[in-house]
Each structure stands twice: as C-alpha cells, then as structure tokens.
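Chemist: Structure for the following, please:
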Amino acid sequence: MWGAFVGLYSLKAAKLGALVIAVEPNPVSFAALCENIKLNNFGNIIPINIALSDHEGLGYLNIVDKRMPSSIAHISRQICQNVVCINMTTLDSLIESLGLSRVDIMKVDVEGHELEVLKGCQNSLRKKLISKLIVEVHTPVRVRLLGITQLLKSYRYKIDGIFEGVLYARAK
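Modeler: All right, here's what the predicted structure looks like:
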C-alpha cells in the first residue's frame, strides 16, 4: 500500500492473511497507522515512513490539514503553512531492500504523485515483479491517466479498466 494513510486497506488485506508493506510519508498519518496496526494486533503489516517517487533524496510534504491526506510538492510551489521535509526512495529500491521477489497487488494512493511512483518502479514493471496494480488517480484525472496508461502499456501491462478515477491493471 503506497500512501497507506491510517491503514484502512492495509488492515483489510492483512485480515485476509496477506503480507502488507504499508508506506506512508506523513508523520501524523504514519503514527496513526502504527497505532492501528498495534490495536488490531497485526504482525503481517510492515509500516514504512518514507515517500515513494522517481528518485531518491529529500522532498517536501504539504500537510494541508491533519485530518486529510497530504501531497508532495516542490518547496517553490508551496502555499501551505505546514511543510515537512521527508526522505524519498524509489519503489524499485524499496522492493530490493525488502528482498521481495514479487508483489501480488500494488495499491497506490499518493495524492497526485502517481506517475512519479510508477516511474520509480520501472525495473520491477519490466521484470513483471508486480502482478496487479490499483492506482487512485487524482485531479486532473484525464491528464494524469494519459501518462500512467502510456507508462504501463510500454511495459506490456493490460489496463483492465478505469472506474471513478481508479485504474486497474495487470501484467500480461
């Protein structure tokens, strides 16, 4: 789960017995995610406090409202009062560092940073390490979908459908 927020979907997947890697860069949401994992006594969720992108390094996270999701943006475009400096990595690097040989389902909800996350896992896409993808596409949906579908199709992923801003794809 990339953009795990407080863990709603992570908890559901873990309840079904899946090993869940829950990535959440927002420190407030990450603390709530860890608390939810602890309260529900799940040992099969690995929470990771980092942002995924198309490169490694530092980034900036807009904390728009503590009760709402955040967004990654360049500091030069900031209009928010609360900006947090965060570490970023690529999904390829994360998959390698965790020693994963496959990812059965990858859910991405990263508030407008979808294409950058997917660009950061091109090696995994090329090798078909990721079987299925669920990508929540944020506005402007039409513009973002074009780049996302082109990238996935270039690695021979089949787009199964797009419903209410959520793209479903799988390896061919």
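Chemist: Please make it C-alpha for all contacts and neighbour counts, starting now.
Modeler: Noted.
Chemist: Look up how far residue 160 lies from residue 70.
Modeler: Residue 70 is 28 Å from residue 160, where distance means CA to CA, to the nearest Å.
Chemist: out of these two, which sits in the busier spot?
Modeler: Counted by other CA atoms under 10 Å, residue 70 and residue 160 do not tie: residue 70 has more neighbours, with 21 against 12.
Chemist: hmm, who's touching stretch 65-80?
Modeler: Residues outside stretch 65-80 that contact it (CA atoms under 8 Å, 6 or more residues apart in numbering): 5, 26, 28, 59-64, 110-113.
Chemist: Which single one of the residues you listed is nearest to residue 14?
Modeler: residue 5 (15.1 Å; CA to CA).
Chemist: Provide a list of residues in contact with residue 169.
Modeler: Residue 169 sits in contact with 132, 133, 134, 157, 158, 159, 160, 161, where contact means CA under 8 Å, 6+ apart.
Chemist: out of everything not next to it in sequence, what's closest to the last one?
Modeler: Spatially, and ignoring its direct neighbours in sequence, residue 161 is nearest to residue 168 (5.3 Å; CA to CA, 6 or more residues apart in numbering).
Chemist: Can you verify that neighbour is assigned to a strand?
Modeler: Yes - looking at residue 168 with DSSP: H, G, I helix; E, B strand; the rest coil, it is inside a strand.
Chemist: Is it in contact with residue 134, as I believe?
Modeler: Yes - the criterion here is CA atoms under 8 Å, and residue 168 meets it with residue 134 at 4.9 Å.
Chemist: Pretty sure residue 86 sits in a helix.
Modeler: No - using three-state DSSP, the secondary structure at residue 86 is strand, not a helix.
Chemist: My read is that it contacts residue 50, right?
Modeler: Yes - counting by CA under 8 Å, residue 86 touches residue 50, with 6.9 Å between them.
Chemist: Tell me which of these two has more neighbours.
Modeler: Neighbour count, other CA under 10 Å: between residue 86 and residue 50, residue 50 has more, with 21 against 17.
Chemist: could you list every residue that touches that one?
Modeler: Residue 50 touches 23, 24, 25, 86, 87, 88, 89, counting by CA under 8 Å, 6+ apart.
Chemist: another one to check against the first:
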Amino acid sequence: MSKMKTALHKQTVARYKYIKYLKSTGITFSEYCDYFYSNKNTGNDVTESLLYDKLIKRNNTFWFVQNVEEIFVDEVYKFVSNSDAPYIIDCGVNIGLSLIYFKKNHPKAKILGFEPDANVYNTCLNNLKSFGFEDIEVENAAVWKEDGAINFLPDNSLGGKIVDSADAGVTRRVNKIDAVRLNTYLNQKIDFLKIDIEGSELEVMRDCKNNLHHVENLFVEYHSPWEKPQELAELLTIMREAGFRYYIESAWNNMSHPFVEHISRSGPGYDLQLNIFAYRH
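Modeler: Below you'll find the predicted structure:
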C-alpha cells in the first residue's frame, strides 16, 4: 500500500466514511483513495470493478467513485411513484449507473435511455447485462431539438458533449453522430425525466416546453460554459411555466473563490454546475 493510502487509512473520518457508505457498494479502498484525494487524472481506459457483487466495466476511477456516491449513496435520483411500473427517460446514461439504480428501486419500470458516445454506450450495455437488466432500452444517440446528425466531442468518459464544429481546437476530434428529438418522446405520462447532457439542456428544454406537462418529476443538471452567457433564468422560467416547483443544489464546486477565480478562467469548462430537482406540488 502506498504512503498516500496508508495515511488515508489512518484518518479516522475518511476510513469511517469509506466503511459506512462506500465499502458496501463494492468500491475498493484503492479506488476510494483516488477519489478522496481528487485525483481526476486516473485515465479513461476501460477497466473492471465490482458494483454490488457484479463485475462491471468503467473508466476514470475518480468519476466512477463520484458517480457511485452520488447515485447509490446520496440517491440524487430517488423519487416515488403511484405506479409500480413507472416510465423513466434518462438522457445521458453514461456507463449505466443511473439505469441500474432506477431498476434496483423500481424493478418493473419501463426505462428508455440515451447515450451518444459509442464506447460509453457499449460499456453501458455490458453493465446492464451484468445485472440482468436486459429489458432496458438504450439508444446510441444524443437527445436534441431535432432529428438528424450532429457534431459530438467524445471523451470516453462522462464529459462528451454536442459542439459547434467551428469550435477552436476540437474540430479534428469531433464525430458526426445520430441525434433524436426528445420532444417526440414526451407524448405520454413520464414519471421521471433525467437530462444530463453537458451544456445542451436549455436548447432541448426550449423545444420540449409544450410537452413538459406529461412529466411528473424532472431532473436537470445545468451546465454553464464560462465563455457563454448564463441562461439559468430562462431554464427555471420554462420549468415554472410548465407547473413545476424546483429545488437547486450545487452539482460541483467549480470555484472556491468566485470573485477571484472568474478573472483567470480560460479554456473549455464550466463556471457553474447545478442539480435542479423539479416536481409537481
């Protein structure tokens, strides 16, 4: 065991948190160390881990542990339904952890998921198979405001996003992928709609606003690219006009000292990420 991991093991608070909250999920102590020390540069090569005694595939260790904590420990997608077979649409399923969570909590749920990154999509299918959840429909496509092809910048992890092909520095890495209009799927009661699509949420929500009355519970992760105007107010207006109340919490601590750090922000990235929970009341 490295000196870093030995030191962490001796920290009572850290050890307590790992044992109480994460050990039961299958996360190893080594994986937890990479996460605890915020070692985001753990590579995006596909490897294997255990999740609730099932062998699954995953990539970057930091984001894998962070996602397990967020989804299975903090349960950010927890909801109740008066149906024993709720209909769930998940936009941005990544390696399938959210789908696994939904199915574990709602075994009879009808679930439709979308994942645009082909490599991540295949990893997701593998993980659903490991859990025996082969009745979940997952499409290898991006959700968007229209059907067709769209420019997509993959990262073989959770940061792949729709881009303008003219964006400086990314053109050679951009792929053309299939896109589907989400609004066409919002034609019936949807018990839970999750939208986590790395900065394209407002474009999609604008197009969907006439059908949001079909949605009972809505989760949106809002991403604010630092170089573009912030559009949170419009997003919240769409939710309010669709009859939702909402609750907001930080999805990530992008700036510890915003008054200072905003001055030197440069390059791709977000200055604000929020989890928005919208519900009928």
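Chemist: Can you pull the TM-score for these?
Modeler: The TM-score (TM-score structural alignment, normalised by the length of the first structure) is 0.86; 164 aligned residues with a CA RMSD of 1.9 Å.
Chemist: For residue 1 of the first structure, state which of the contacts of residue 50 of the first structure is nearest.
Modeler: residue 23 (6.1 Å).
Chemist: Strands of the first structure, residue ranges please.
Modeler: 20-23, 45-48, 51-53, 57-62, 71-73, 83-90, 103-108, 130-136, 157-163, 166-171 (DSSP state E).
Chemist: so how much does the third one differ from the second structure once superposed?
Modeler: Just to be clear, that refers to strand 51-53 of the first structure. Compared with the second structure after the fit, strand 51-53 of the first structure shows a mean deviation of 1.1 Å (mean CA distance after the TM-score superposition for the first structure).
Chemist: Give the aligned range of that strand in the second structure.
Modeler: Aligning strand 51-53 of the first structure against the second structure (TM-score structural alignment) gives residues 142-144.
Chemist: what's the offset of the matching stretch from the middle of its chain?
Modeler: Put simply, stretch 142-144 of the second structure sits 14 Å off its chain's centre (CA atoms, centre = their mean, to the nearest Å).
Chemist: just the helices in the second structure please.
Modeler: In the second structure, helices defined by DSSP state H lie at 3-10, 12-17, 29-36, 61-68, 97-105, 118-131, 201-208, 232-241, 258-261, listed in chain order.
Chemist: closest to residue 172 of the second structure out of those helices?
Modeler: helix 118-131 (17.3 Å).
Chemist: The closest one aligns to what range in the first structure?
Modeler: Under TM-score structural alignment, the match for helix 118-131 of the second structure is residues 27-40.
Chemist: Buried residues in the matching stretch, which are they?
Modeler: 27, 29, 30, 31, 33, 34, 36, 37 (16 or more other CA atoms under 10 Å).
Chemist: Please name the spatially closest residue to residue 83 of the first structure (chain neighbours excluded).
Modeler: Closest to residue 83 of the first structure by CA to CA, 6+ apart is residue 62, at 4.9 Å.
Chemist: In contact with the aligned residue in the second structure for the one you found, which residues?
Modeler: Taking TM-score structural alignment, the alignment pairs residue 62 of the first structure with residue 153 from the second structure. Contacts here follow CA under 8 Å, 6+ apart; on that basis residue 153 of the second structure touches 160, 161, 162, 163, 170, 173, 174, 175.
Chemist: Distance-wise, check residue 234 of the second structure relative to residue 279 of the second structure.
Modeler: Using CA to CA, residue 234 of the second structure is found at 17 Å from residue 279 of the second structure.
Chemist: again, but for residue 97 of the second structure
Modeler: From residue 97 of the second structure to residue 279 of the second structure the distance is 22 Å (CA to CA).
Chemist: Identify the residues contacting the equivalent of residue 158 of the first structure over in the second structure.
Modeler: For residue 158 of the first structure, the aligned position in the second structure is residue 245, judged by TM-score structural alignment. Residue 245 of the second structure is in contact with 239, 278, 279, 280, 281, counting by CA under 8 Å, 6+ apart.
Chemist: Over to residue 2 of the first structure?
Modeler: Residue 2 of the first structure is in contact with 22, 23, 24, 52, 106, 107, 108, 109, 110, counting by CA under 8 Å, 6+ apart.
Chemist: at 10 Å what do you get?
Modeler: Counting by CA atoms under 10 Å, 6 or more residues apart in numbering, residue 2 of the first structure touches 10, 21-25, 48, 50-52, 91, 106-110, 114, 117, 135.
Chemist: so what corresponds to it in the second structure?
Modeler: Aligned partner of residue 2 of the first structure by TM-score structural alignment: residue 91.
Chemist: And its match, how far from residue 170 of the second structure?
Modeler: Relative to residue 170 of the second structure, residue 91 of the second structure is positioned 23 Å away (CA to CA).
Chemist: do residue 245 of the second structure as well
Modeler: In terms of CA to CA, residue 245 of the second structure sits 38 Å off from residue 170 of the second structure.
Chemist: what do you get for residue 183 of the second structure?
Modeler: Counting by CA to CA - residue 183 of the second structure and residue 170 of the second structure are separated by 29 Å.
Chemist: Please identify which of these two sits among more neighbours.
Modeler: residue 183 (20 against 13).
Chemist: What is the aligned counterpart of the more buried one in the first structure?
Modeler: Residue 183 of the second structure maps onto residue 92 in the first structure, by TM-score structural alignment.
Chemist: Quick one: neighbours of the nearest residue to that match once chain neighbours are set aside, just the number.
Modeler: Leaving out its chain neighbours, the residue that sits closest to residue 92 of the first structure by CA to CA, 6+ apart is residue 121, at 4.7 Å. Per other CA under 10 Å, the neighbour tally for residue 121 of the first structure reads 21.
Chemist: quick one, what contacts residue 121 of the first structure?
Modeler: 52, 53, 54, 90, 91, 92, 93, 94, 95, 129, 130.
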